[in-house]
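Undergrad: coords please:
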Amino acid sequence: MTTSPFLIATTAAAVTTGVAGGVFYAFSTFVMAGLDRTRPAEAITAMRGLNAEAQGNAPFLTLFVGSTLLALGVGLAAARRLSQPGAGFVLAGAVLGLVAFVVTMAVNVPLNNALDAVDPAGLSAAEALARWRAYLVPWTAWNHVRTVAPVIGSVLMVVGLQRG
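TA: Okay, here's the model as predicted:
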């Protein structure tokens, strides 16, 4: 296999997409469960802090946005070379790599914004529990999608490179 810009970009997209999926995996497997072990008002406060940090954290944003841009570029390049061996796998992987960004913007960010508008100090214990559950259940379910899609996408991009 010769080194080409497509090979380099696809390798970078596969690695960064897989790493981004790994970040979401951590949230799906223990961060959210750990928050759920605290009192709901404390969980809301902690999650608001995590969300604020994520929005301004340069290393995370570089990884997340960078993997999205790489997947987009690789997907477009693969679409133009669909007649070549492995390009379909790369395209499918790139599309799955983009799923995390789409779900984030369409589902998780709006849920985060709604949670940010909640003042946990002004809630009764029952209200805090109801608000936390209304956030936790859909946020975590969609975060599982943000975990699985890019990880599978990463694998498909690697398979595509091996077949190409």
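
Undergrad: Could you use CA atoms for every contact and neighbour count after this?
TA: Will do.

Undergrad: what's the distance between the residue lying closest to Leu7 once chain neighbours are set aside and Phe60?
TA: Once flanking residues are discounted, Leu7 sits nearest to Leu161: 7.1 Å by CA to CA, 6 or more residues apart in numbering. According to CA to CA, to the nearest Å, Leu161 stands 26 Å off from Phe60.

Undergrad: what's the answer for Val155, then?
TA: Val155 sits 21 Å away from Phe60, going by CA to CA.

Undergrad: I have a second one here; can you model it like the first so I can compare?
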Amino acid sequence: MIIKEFLKDLTQIRNVEAISIYGIDNILIDSWTLPSINIKTVTDISFHYFQIFSVLDSKGQNFKEIVISHENGHIYARILPDLLFIVLVKSIADITLIRLIINVKITDLLNSRTFQKIRKNHSGKHLNFLDRKFLDDSEREYIKNLEI
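TA: This is a model prediction of the structure:
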């Protein structure tokens, strides 16, 4: 409902295959996919992005977005203070357009009543996967040894 209302332009880009919006607590807020894409796969990929952003954050890297190539296209992930956007796209050429649409529409989305209600309903119910205090000793040691 949020994607159709605020990010409809993203769904009209020919090479966009899936869009997911997650809260920082790994709760799926909204998603849109082409009929050929499995939302469970997108959810699994998104959880890995939470881990990637957590590792980068703990190393002092302040990344706001990542684009990773895969065998069928590209995955664009963008982190905001309360949200994670995941967009599966076939062509790297569309990343700039995706970035522009999100930049233009994000203020309206964050200030909308619909989003405020969702944020209120989900706040405090789940762990924040970006919070370093939830890392165990082996994860802390691994991050310490990383050369990013």
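
Undergrad: Work out the TM-score between the chains.
TA: Scored against TM-score structural alignment, normalised by the length of structure 2, the superposed chains reach a TM-score of 0.27; 58 aligned residues with a CA RMSD of 4.1 Å.

Undergrad: just to revisit the earlier point, have a look at Leu161 and Phe60 of structure 1 and say which one is more surrounded.
TA: A count of neighbours by other CA atoms under 10 Å puts Leu161 above the other of Leu161 of structure 1 and Phe60, at 20 against 15.

Undergrad: Could you list which residues are in contact with Val158 of structure 1?
TA: Neighbour list for Val158 of structure 1: 10-11, 14, 90 [criterion: CA atoms under 8 Å, 6 or more residues apart in numbering].

Undergrad: doesn't Tyr76 of structure 2 fall inside a helix?
TA: No: per DSSP: H, G, I helix; E, B strand; the rest coil, Tyr76 of structure 2 lies outside any helix segment and is strand.

Undergrad: buried residues in the helix or strand Glu53 of structure 1 falls within?
TA: Glu53 of structure 1 belongs to helix 40-56 when assigned by DSSP states H and E. By neighbour count on 16 or more other CA atoms under 10 Å, the buried set for helix 40-56 of structure 1 is 40-45, 47-48, 51.

Undergrad: in the helix or strand that comes right after that helix, what's buried?
TA: On the C-terminal side of helix 40-56 of structure 1, the nearest following helix or strand under DSSP H and E is helix 58-80. Within helix 58-80 of structure 1, the residues that count as buried by 16+ other CA under 10 Å are 63-75, 77-79.

Undergrad: The helix holding Glu53 of structure 1 - contacts with which helices or strands?
TA: For helix 40-56 of structure 1, the packing partners by 3 or more CA pairs under 8 Å, 6 or more residues apart in numbering; DSSP states H and E come out as helix 32-36, helix 58-80, helix 109-116, helix 125-163.

Undergrad: Export those helices as a markdown table, with columns for distance to Ala26 of structure 1.
TA: As requested, these are exported to a markdown table (distance: least, CA to CA, whole Å):
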| stretch | distance to Ala26 of structure 1 |
| --- | --- |
| helix 32-36 | 9 |
| helix 58-80 | 14 |
| helix 109-116 | 18 |
| helix 125-163 | 9 |
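
Undergrad: do you know which of the ones you listed lies nearest Val23 of structure 1?
TA: Closest to Val23 of structure 1 of the helices and strands packed on helix 40-56 of structure 1, according to CA to CA: helix 125-163, at 7.8 Å.

Undergrad: How about that closest one, which residues are buried there?
TA: Applying 16+ other CA under 10 Å to helix 125-163 of structure 1 flags 128-129, 131-132, 135-136, 139-140, 142-161 as buried.

Undergrad: follow-up on the earlier one: tell me how far the residue nearest to Leu7 of structure 1 lies from Gly88 of structure 1.
TA: In this view, Leu161 of structure 1 and Gly88 of structure 1 are 10 Å apart by CA to CA.

Undergrad: ranges for the strands of structure 2?
TA: Ranges of strands within structure 2 are 16-23, 28-33, 65-70, 73-79, 83-89, based on DSSP state E.
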